[in-house]
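In: give the three-dimensional model of this entry:
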Amino acid sequence: MGSRLIDIGVNLTNKRFDKDRIEVIQRAKKANLTGLLITGTSVEESQNALALCQQYQQNFPDYLYCTAGVHPHDADNVSDDYIEKLQALAKNDKVKAIGECGLDFNRNYSAPEQQQKVFSEQVALAEKLAMPLFLHQRDAFAPWFRTLSPYVGKIPAMVSHCFTGNESELKQCLAADMYIGITGWLCDERRGQDLRDIINLIPLNRLLIETDAPYLTPRTIRPKPKSSRNESSYLPYIVAEIASLTGIDQAEIAWQTRVNAQKIFNLTAIKESL
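Out: Just a heads-up that it's a prediction; the model follows:
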């Protein structure tokens, strides 16, 4: 058995898990993961994420937690009372952060102005509730960072989920005391070389690991899995790649990222069970 890990970002509500969700969780436990944080990407998906946490609480006590938020892709679809709905969800002790929220100008599935409005409202909600932020950013770093800057030090933690930025962006995030979420993107020398070149700049006390499953399956898995679907049990491959690129021991990476996740998301139940 390897070192114990926490996957801070898994899209377990995704329909690609509908046929074998319980087996996916079981495989994560077998791979020595001690907890999963399910990502909420809309009000409905956040409600679904919380429902999964509650549904599996008996089978997997103190194992599943979630976030509640609206992804920029879904910003055009929010209801007038979506903030009230997120606030209601956040009262549940299984909900550990506001998000996934942010800006995505790469595809603009929602209008940029609306993305900005919905993002700003969720950042303000996180401050009001004193909850961490689980953040998304693609091709929108300057306005994204500008939105967050006034809140640095006023929000318990900001997590740059699935970081794929450049060295300058990384340094700005670290200077703002953000945590950096690393995914299987790092395991892809074709798309992820820029990230591979700067991974050693992330201090261990700012590092988090996540699969973002079912997306971003590590290319380093051998033998190659039959399905292209990523899952939480593959998280150790990300740790191995970080270790390979930085020279830091895998056990140390596992320990520190677990401690970071426990602290940021207040995962006391997981902590007490270790």
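In: make it CA atoms for all contacts and neighbour counts henceforth
Out: Noted.
In: did I read that right, Tyr65 in a strand?
Out: Yes. According to DSSP: H, G, I helix; E, B strand; the rest coil, Tyr65 belongs to a strand.
In: which ones are touching it?
Out: Taking Cα atoms under 8 Å, 6 or more residues apart in numbering, we find Tyr65 in contact with Gly35, Leu36, Leu37, Ile38, Leu50, Cys53, Lys94, Val95, Lys96.
In: now it: how far from Thr39?
Out: 9 Å (Cα to Cα, to the nearest Å).
In: ditto for Leu125
Out: Taking Cα to Cα, one finds Leu125 at 17 Å from Thr39.
In: neighbour count: these two, which is higher?
Out: Thr39 (32 against 19; other Cα atoms under 10 Å).
In: scan the chain for its longest helix.
Out: helix 112-129 (DSSP state H).
In: from the chain's centre, how far out does that one sit?
Out: 18 Å (Cα atoms, centre = their mean, to the nearest Å).
In: output the longest strand belonging to this protein.
Out: strand 95-104 (DSSP state E).
In: just how off-centre is it within its chain?
Out: In terms of Cα atoms, centre = their mean, the centre of strand 95-104 is set 9 Å apart from its chain centre.
In: excluding its backbone neighbours, what's nearest Tyr109?
Out: Leaving aside its sequence neighbours, Tyr109 sits nearest to His73 (Cα to Cα, 6 or more residues apart in numbering; 5.0 Å).
In: just the terminal-to-terminal distance for stretch 207-215.
Out: OK, stretch 207-215 end separation, Cα to Cα: 20 Å.
In: who's in contact with the nearest residue to Pro218 once chain neighbours are set aside?
Out: Once flanking residues are discounted, Pro218 sits nearest to Gly184: 4.5 Å by Cα to Cα, 6+ apart. By Cα under 8 Å, 6+ apart, the residues touching Gly184 are Glu210, Thr211, Leu216, Thr217, Pro218, Arg219, Tyr237, Ile238.
In: which of those ranks first by neighbour count?
Out: Counting by other Cα under 10 Å, top hit in the contacts of Gly184: Thr211 with 31 neighbours.
In: second input sequence below; structure requested for side-by-side comparison:
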Amino acid sequence: MTDQQAYKLTDIGVNLSDSVFEKDRQQVIENAFKAGVERLIITGTTEQESEQAVELCTQQLSTLYCTAGVHPHYSSQFTSSTRSMLSALSQSKHVIAIGETGLDFNRNFSTPEQQVFAFEQQLEIAAETSLPLFLHERDAHKKQTEMLTHFRDHLQGGVAHCFTGTREELYNYLDLDLYIGITGWICDERRGSELFNLLPDIPADRLLLETDAPYLLPRSMRPKPKSRRNLPQYLPYILEQAALSRAIDPYQLADQCENNCERLFSLKAAS
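Out: Sure, this is the predicted structure:
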């Protein structure tokens, strides 16, 4: 990472309510700010963690935002009371998107039928609240795009979080007016080379950056951290790798991604 003046960045996907941050959460936040990551968007993955995310935001008003949703892995837990709770949470000024929601037919921790039901419920909440979507998808692209297309006229866009798909899948999401979230996957010389080469195909006004911490530690980091835990303070490594792929100055890319973030999530209006 450069030793120059820090970039100004927003990490659009941090699992800050995860138990791995229990002992040093405040320090993790402060270290992110010192690295130029001035805003963190906490990912809501269950009803409980969405509530926790909102609570964390209330403790640090000007720097934290969050999403509210149920990850497809936990779709079996989605009930009418879950929908009511998410609808209520969505009214908080800290909640700027509905999710993490979508479909994951890879491991099927919840059945495909349960996932489709939970996703549809959250699509309806997004339509009702005019909030964008924070989307997860794995091995379910066809069904997910079908459902998004059905709701498209009622949605305020969204982001394909942690995108690792093909060129065809990328263009399908772009055709649905979605933004594309890029993680440390592009820093992985084993698995991320295809995505690294695909990055220039993402329009400049649709690109967003995220760590998905504590997951997906950037493998290009030198020296390598002793811990395998990813942190939001490492977002500049992802920025610089993305800038390298696009042959652009990282400061220019940082400014573009910030503009994109503010546009999609209406952050200036929310602050």
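In: so which of the contacts of Gly184 of structure 1 sit within strands?
Out: Going by DSSP E, the strands hold none of these.
In: so can I have TSV of those showing distance to Asn77 of structure 1?
Out: Formatted as TSV, the contacts of Gly184 of structure 1 follow (distance: Cα to Cα, whole Å):
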residue	distance to Asn77 of structure 1
Glu210	27
Thr211	26
Leu216	26
Thr217	29
Pro218	32
Arg219	34
Tyr237	36
Ile238	34
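In: show me the two of those that sit farthest apart.
Out: Distance extremes for these: the farthest pair is Glu210 and Arg219 at 14.9 Å, using Cα to Cα.
In: returning to what we had before: farthest pair in the contacts of Tyr65 of structure 1?
Out: Gly35 and Leu50, at 14.4 Å, using Cα to Cα across the contacts of Tyr65 of structure 1.
In: the aligned partner of Arg83 of structure 2 in structure 1: neighbour count?
Out: Taking TM-score structural alignment for the superposition, Arg83 of structure 2 sits opposite Ile83 in structure 1. When neighbours are defined as other Cα under 10 Å, Ile83 of structure 1 has 18 of them.
In: dump the residue contacts of Ile83 of structure 1.
Out: Glu121, Gln122, Leu125.
In: now do the end-to-end distance for stretch 161-175 of structure 2.
Out: Stretch 161-175 of structure 2 has an end-to-end distance of 16 Å (Cα to Cα).
In: so stretch 19-37 of structure 2 matches what in structure 1?
Out: Using TM-score structural alignment, the residues of structure 1 aligned to stretch 19-37 of structure 2 are 15-33.
In: what ranges does structure 2 have for its strands?
Out: 9-14, 37-42, 64-68, 95-104, 133-138, 158-160, 179-182, 207-209.
In: by how much does the fifth one deviate from structure 1 on average?
Out: Right, the one you point to is strand 133-138 of structure 2. Compared with structure 1 after fitting, strand 133-138 of structure 2 has a mean deviation of 0.3 Å; criterion: mean Cα distance after the TM-score superposition for structure 1.
In: and if you look at the longest one?
Out: Superposed on structure 1, strand 95-104 of structure 2 shows a mean distance to its aligned partners of 0.4 Å (mean Cα distance after the TM-score superposition for structure 1).
In: repeat that for the first one.
Out: Comparing strand 9-14 of structure 2 with its match in structure 1 after superposition yields a mean distance of 0.3 Å (mean Cα distance after the TM-score superposition for structure 1).
In: and that strand, which residues are buried?
Out: Leu9, Thr10, Asp11, Ile12, Gly13, Val14 (16 or more other Cα atoms under 10 Å).
In: tilt between it and strand 133-138?
Out: Counting by axes from the mean of the first three to the mean of the last three Cα atoms, to 10 degrees, strand 9-14 of structure 2 lies at 60 degrees to strand 133-138.
In: equivalent analysis for the fourth one, please.
Out: Angle, strand 95-104 of structure 2 to strand 133-138, by the same axes, to 10 degrees: 20 degrees.
In: now the third one
Out: Taking the same axes, to 10 degrees, strand 64-68 of structure 2 and strand 133-138 form an angle of 60 degrees between their directions.
In: mean shift between strand 64-68 of structure 2 and structure 1?
Out: Mean for strand 64-68 of structure 2 is 0.4 Å (mean Cα distance after the TM-score superposition for structure 1).
In: which residue numbers in structure 1 go with that strand?
Out: Under TM-score structural alignment, the match for strand 64-68 of structure 2 is residues 64-68.
In: and Asn200 of structure 1, how many residues sit next to it?
Out: 15.
In: from what I see, it and Ala243 are in contact.
Out: No. Contact criterion Cα atoms under 8 Å: Asn200 of structure 1 and Ala243 do not qualify, at 9.6 Å.
In: one step back: mind putting the contacts of Ile83 of structure 1 into JSON lines with distance to Gln115 of structure 1?
Out: Formatted as JSON lines, the contacts of Ile83 of structure 1 follow (distance: Cα to Cα, whole Å):
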{"residue": "Glu121", "distance to Gln115 of structure 1": "10"}
{"residue": "Gln122", "distance to Gln115 of structure 1": "11"}
{"residue": "Leu125", "distance to Gln115 of structure 1": "15"}
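In: hmm, back to that, okay, Gly35 and Leu50 of structure 1: which has more neighbours?
Out: Gly35 (28 against 25).
In: gap between that one and Gln122 of structure 1?
Out: 25 Å.
In: can you check Ala240 of structure 1 too?
Out: Taking Cα to Cα, one finds Ala240 of structure 1 at 34 Å from Gln122 of structure 1.
In: these two - which one has more neighbours?
Out: Applying other Cα under 10 Å to Ala240 of structure 1 and Gln122 shows that Gln122 carries more neighbours, namely 25 against 19.
In: OK, contacts around that one?
Out: Per Cα under 8 Å, 6+ apart, neighbours of Gln122 of structure 1: Gly69, Ile83, Ile98, Gly99, Cys101.
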